[in-house]
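Colleague: no sequence on this one, just coordinates:
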């Protein structure tokens, strides 16, 4: 694969060990690629397969905390801080929703805020929302009428946010006020064909990478929305993509929904590439 001078320089290698039901949320933290298995409530060191966190709620995504050990998590029906002392819920905004809900993907932005989406278990159209967690721990709903939000992902300076609504096949782009965290109007940036946009990341060149659920591929886009590359992966349901600082590319996948999953459905795949990306941003004030 070539595009904008980016090349995958090795074959995809599935990680040995467990095949996950809904592996997602890959993040590079303290030199290690971490993933979640959403429905089992686990945070996992992808290199070793070791479980770092186990909670009794679905675990959509995490970000490391600034200045202390622990995580902020999109989990269950809300947002929690998880550290060696236990779980502290900041808010459970979806606990009393009209239909059963869970949190899905989420990420910290370069300014230390955390953003996470929610979705209905039955994928009810428009039931989902996007929440912003300020560095002061306030939790605000900033978008509604979403169905299956994935991402968000941020440009390297934090001034642009990308958010996929997988059920609608659309990646939206928003300008971001980096001081206040306010979003500009939603722009339908990319409409994806042949699958649904899923988990995303941004590389050092501010190109967006997106897994394509049901499409057996990952796509790369320039900041103007031009697709510059499309990379086949050896599973039908890739769920998210991670570019690491040491120029590895990881793709998570799911065995969820198959009557008879294939041997590598739910695996984490690894290859080498010629582009890097920053480690995961941390949640919390920088000083």
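Modeller: Nice, thanks for sending it over. Source: prediction; values computed, not measured. Numbers count the residues shown, from 1 in each chain.
Colleague: rest of the way, CA atoms for contacts and neighbours
Modeller: Noted.
Colleague: Other residues contacting the helix or strand where residue 106 lies?
Modeller: Secondary-structure assignment from DSSP states H and E places residue 106 in strand 101-108. Residues outside strand 101-108 that contact it (Cα atoms under 8 Å, 6 or more residues apart in numbering): 25, 38, 58-63, 73-78, 94-95, 114-121, 148-153, 199, 280-283.
Colleague: among these, which ones are buried?
Modeller: Neighbour-count burial (16 or more other Cα atoms under 10 Å) applied to those gives 25, 38, 58-63, 73-78, 94, 114-120, 148-153, 199, 280-283.
Colleague: Structure two is appended below for comparative analysis:
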């Protein structure tokens, strides 16, 4: 049976952005609208929560030990010991109050890709940005409803990104030297009532896509062909990552956002993290090179 089981005791309101740290054996995930993240010891399950101070769409680990973040006001760095957020100078969209950062990932060269969305996702005003090591940034893509799950092929030649309200995943040619993307094409198309959210890419180039309103994570091969679904006993699955020493534990984040009192009673585990053991290993995620 392809059914994920609950893991850890944390229960974010809107869990997102899972990260596995193979060095410290820690698992991270964000509580997006509350502007905080959890850091969980993989062996003991003991967790800490850190408040960033504004909506936290995505976070990633840095080589220097800090945390790079995509927040309401753009790009910044969170110093965990000092519990302090510092935005970069001229942070993108710092004056745009109707949008926030939503999802992102570190590219194979250590750059930080992250994208924006309107709070309700009603209009295609989202943009995809790239933060470089010298703290400069550029806009790579526009006209996005909800910038969501992204990743790279194992050969580092292709970049993938989901636009949730277009119900699709794009593929782009990726230039590893510059970080530029080009030649956008459709890679996976879902039905109009199916909403792909966050995702991760495995070592074979396959995709594991969390489905909002779908109670599942869908596995596709590198060509975008559906393989199987992993059932998750909550309504909203939001994202996933590979964790564990062998990178074969798929950890799935979920949400209890927008659930009525009755729906929360039906979904008592909403917000919890779930785990599913796979036969395919994931990829070790790069760190930001500050």
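Modeller: Structure received. All values derive from a computational prediction rather than experimental measurement.
Colleague: With both chains overlaid, what TM-score comes out?
Modeller: Once superposed, the chains reach a TM-score of 0.90 (TM-score structural alignment, normalised by the length of structure 1), with 275 aligned residues with a Cα RMSD of 1.8 Å.
Colleague: Tell me which of the buried ones among the contacts of strand 101-108 of structure 1 fall in strands.
Modeller: Members of those lying in strands (criterion: DSSP state E): 25, 59-63, 73-75, 78, 114-120, 149-153, 199.
Colleague: sorry, back to before: what's the spacing between the strand holding residue 106 of structure 1 and its chain's center?
Modeller: The chain centroid and the centroid of strand 101-108 of structure 1 are separated by 8 Å under Cα atoms, centre = their mean, to the nearest Å.
Colleague: And that strand against structure 2, how far off on average?
Modeller: With mean Cα distance after the TM-score superposition for structure 1, strand 101-108 of structure 1 departs from structure 2 by a mean of 0.8 Å once superposed.
Colleague: List the contacts of residue 41 of structure 2.
Modeller: Residue 41 of structure 2 neighbours (Cα under 8 Å, 6+ apart): 25, 26, 27, 47.
Colleague: now swap in residue 19 of structure 2 and tell me
Modeller: 27, 28, 29, 60, 241.
Colleague: Give me the aligned partner of the second one over in structure 1.
Modeller: I take that to be residue 28 of structure 2. Aligned counterpart of residue 28 of structure 2 in structure 1: residue 34 (TM-score structural alignment).
Colleague: do the same with the fourth one
Modeller: Residue correspondence, TM-score structural alignment: residue 60 of structure 2 in this structure matches residue 63 in structure 1.
Colleague: ok, its match - contacts?
Modeller: 27, 71, 72, 73, 107, 108, 114, 280, 281, 282, 283.
Colleague: What is the nearest of the residues you listed to residue 273 of structure 1?
Modeller: Comparing the contacts of residue 63 of structure 1 against residue 273 of structure 1 with Cα to Cα places residue 27 closest, at 16.8 Å.
Colleague: That closest one -> structure 2?
Modeller: So residue 27 of structure 1 corresponds to residue 19, using TM-score structural alignment.
Colleague: ok, its match to residue 60 of structure 2 distance?
Modeller: In this view, residue 19 of structure 2 and residue 60 of structure 2 are 7 Å apart by Cα to Cα, to the nearest Å.
Colleague: re earlier: over in structure 2, find the residue span the strand holding residue 106 of structure 1 aligns onto.
Modeller: Taken onto structure 2 by TM-score structural alignment, strand 101-108 of structure 1 occupies residues 99-106 there.
Colleague: Show me which parts of the matching stretch are buried, residue by residue.
Modeller: For stretch 99-106 of structure 2, by 16+ other Cα under 10 Å, it's 99, 100, 101, 102, 103, 104, 105, 106.
Colleague: now these in CSV, with distance to residue 250 of structure 2?
Modeller: Listed next are the buried residues of stretch 99-106 of structure 2 as CSV, based on distance: Cα to Cα, whole Å:
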residue, distance to residue 250 of structure 2
99, 30
100, 27
101, 24
102, 21
103, 18
104, 18
105, 17
106, 19
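Colleague: And the furthest pair within the residues you listed?
Modeller: 99 and 106, at 21.3 Å, using Cα to Cα across the buried residues of stretch 99-106 of structure 2.
Colleague: for the residue lying closest to residue 268 of structure 2 once chain neighbours are set aside, what are its contacts?
Modeller: Among residues not flanking residue 268 of structure 2 along the chain, residue 234 sits closest, at 7.8 Å (Cα to Cα, 6 or more residues apart in numbering). Applying Cα under 8 Å, 6+ apart to residue 234 of structure 2 gives the contacts 215, 254, 267, 268, 269, 270.
Colleague: Roughly how far does the last one sit from residue 119 of structure 2?
Modeller: Distance of residue 270 of structure 2 to residue 119 of structure 2, given as Cα to Cα: 21 Å.
Colleague: how near is the residue nearest to residue 171 of structure 2 when sequence neighbours are not counted to residue 42 of structure 2?
Modeller: In this structure, residue 171 of structure 2 finds its nearest non-sequential neighbour in residue 160, 4.6 Å apart by Cα to Cα, 6+ apart. Residue 160 of structure 2 sits 29 Å away from residue 42 of structure 2, going by Cα to Cα.
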